[in-house]
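*Asks:* sequence first, then the predicted structure, then my questions.
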Amino acid sequence: MGHPYAVAWVDHQTATILSFDAETAQTQHVRAHQHPTAQHASGVRAEHEFFAAVCAALAGDGQILVAAGHVASADFHHYVDKHQPQTAKRIAGYEIVDHPSEKQLLAQARSFFDRREHLAAPALHQPR
């Protein structure tokens, strides 16, 4: 079993995936394979293969935060919703970022999930 959380920074050529819990983090890198063909829409096919590899790398983890630029985020979101419904169910959010370091990415993800869990937790002191 993987970690309870993951953050994936995705563009159209590379992805950095950090799978983590409260104490540890594990890094994976996924790169698009370049195999140009004369086939119509081969760029779309290559993008779909890359996005599928990113989803496969996230398969063992729980909740996912996707961090990406505007275009990559929209493209990945569209792909996941259409082709990877099991992954789509585990994506807790999308945030727009521009080339963070792994340390910045992990800090952003920890903050995101801390806020999310804090908001979801029932209030300890309910008004009477």
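*Replies:* On my side now, so go ahead.
*Asks:* please count neighbours and contacts with C-alpha atoms only from this point.
*Replies:* Fine.
*Asks:* can you show me the helices along this protein?
*Replies:* 42-57, 70-83, 85-90, 102-120 (DSSP state H).
*Asks:* list the buried ones in the longest one?
*Replies:* If I follow you right, that is helix 102-120. Buried residues in helix 102-120, counted by 16 or more other Cα atoms under 10 Å: 105-106, 108-110, 112-113.
*Asks:* what is that helix packed up against?
*Replies:* Contacts defined by 3 or more Cα pairs under 8 Å, 6 or more residues apart in numbering; DSSP states H and E place helix 102-120 against strand 5-10, strand 14-20.
*Asks:* right, and those - which one's nearest Tyr79?
*Replies:* strand 5-10 (12.6 Å; Cα to Cα).
*Asks:* angle of that closest one against helix 70-83?
*Replies:* Using axes from the mean of the first three to the mean of the last three Cα atoms, to 10 degrees, the inter-axis angle of strand 5-10 relative to helix 70-83 is 120 degrees.
*Asks:* structure B:
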Amino acid sequence: MSHYHAVVWVDHAQARVMHVSPDDVEKAVVKPEHPHKHLHHKRGTIENGDVGTGRSPEDQHYYHAIIEALAGAQEILIVGPGQAKLALLKHAHAHDPKVAEKIVGIETVDHPTDGQLVAYTRKYFVAKDRML
């Protein structure tokens, strides 16, 4: 069963996707198939025969799996501690514009518990709905 609101807490190691209603929460955890041990490398090192930029490429399969886990949500909040939330937004715009249209906010949030994340999400959407 899908809910109207969804939140995804994302970093490069995992994504916690929650579909939230006033009375219920559905949770899924998405992890990359091949997690990166190091996202950054020394600039100018040789990567696959080319001089590298110092950054590992984004895992597009990981972001696609997160987008699939958000199916059914009408409004989506993306949160997380680092740059993965922006990479997810970029992926949504490039590969799934219908989902990108449903993203209503991006917030920097450290490492909350599931309960804290649900409370944050409910508070966020109540405030957003009041503004409308």
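*Replies:* That came through fine. Given the structure is predicted, the values throughout are model-derived calculations rather than measurements.
*Asks:* dump the helices of structure 1 to a markdown table, plus distance to Arg31 of structure 1.
*Replies:* Listed next are the helices of structure 1 as a markdown table, based on distance: least, Cα to Cα, whole Å:
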| stretch | distance to Arg31 of structure 1 |
| --- | --- |
| helix 42-57 | 7 |
| helix 70-83 | 14 |
| helix 85-90 | 19 |
| helix 102-120 | 16 |
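*Asks:* closest one to Glu23 of structure 1 among those helices?
*Replies:* Using Cα to Cα, the helices of structure 1 put helix 102-120 closest to Glu23 of structure 1, at 10.9 Å.
*Asks:* list the contacts of that closest one.
*Replies:* By Cα atoms under 8 Å, 6 or more residues apart in numbering, the list of residues contacting helix 102-120 of structure 1 from outside reads 6-7, 9, 16, 18, 65.
*Asks:* same check, this time on stretch 60-75 of structure 1
*Replies:* Under the contact criterion Cα under 8 Å, 6+ apart, stretch 60-75 of structure 1 has outside partners 1-12, 19, 90-99, 109.
*Asks:* and the furthest pair within the buried residues of helix 102-120 of structure 1?
*Replies:* Leu105 and Phe113 (12.4 Å).
*Asks:* quick check: Asp59 of structure 2 vs Ile66 of structure 2, distance?
*Replies:* 11 Å (Cα to Cα, to the nearest Å).
*Asks:* so those two - more neighbours on which side?
*Replies:* Each of Asp59 of structure 2 and Ile66 has its neighbours counted (other Cα atoms under 10 Å); Ile66 has more, 24 against 17.
*Asks:* contact partners for the more buried one?
*Replies:* 15, 17, 30.
*Asks:* neighbour-wise, which one of the residues you listed leads?
*Replies:* Ala15 (25 neighbours).
*Asks:* looks like that residue contacts Tyr63 (just checking).
*Replies:* No. Between Ala15 of structure 2 and Tyr63 there is no contact under Cα atoms under 8 Å: 9.1 Å.
*Asks:* which position in structure 2 aligns with Gly93 of structure 1?
*Replies:* Gly93 of structure 1 maps onto Gly105 in structure 2 when the alignment is built from TM-score structural alignment.
*Asks:* measure its match to Leu89 of structure 2 for me?
*Replies:* Applying Cα to Cα to Gly105 of structure 2 and Leu89 of structure 2 gives a distance of 10 Å.
*Asks:* so for those two, which sits in the more crowded spot?
*Replies:* Using other Cα under 10 Å, the more surrounded residue of Gly105 of structure 2 and Leu89 is Leu89, with 21 against 15.
*Asks:* show me what the more buried one lines up with in structure 1.
*Replies:* Per TM-score structural alignment, Leu89 of structure 2 is aligned with His77.
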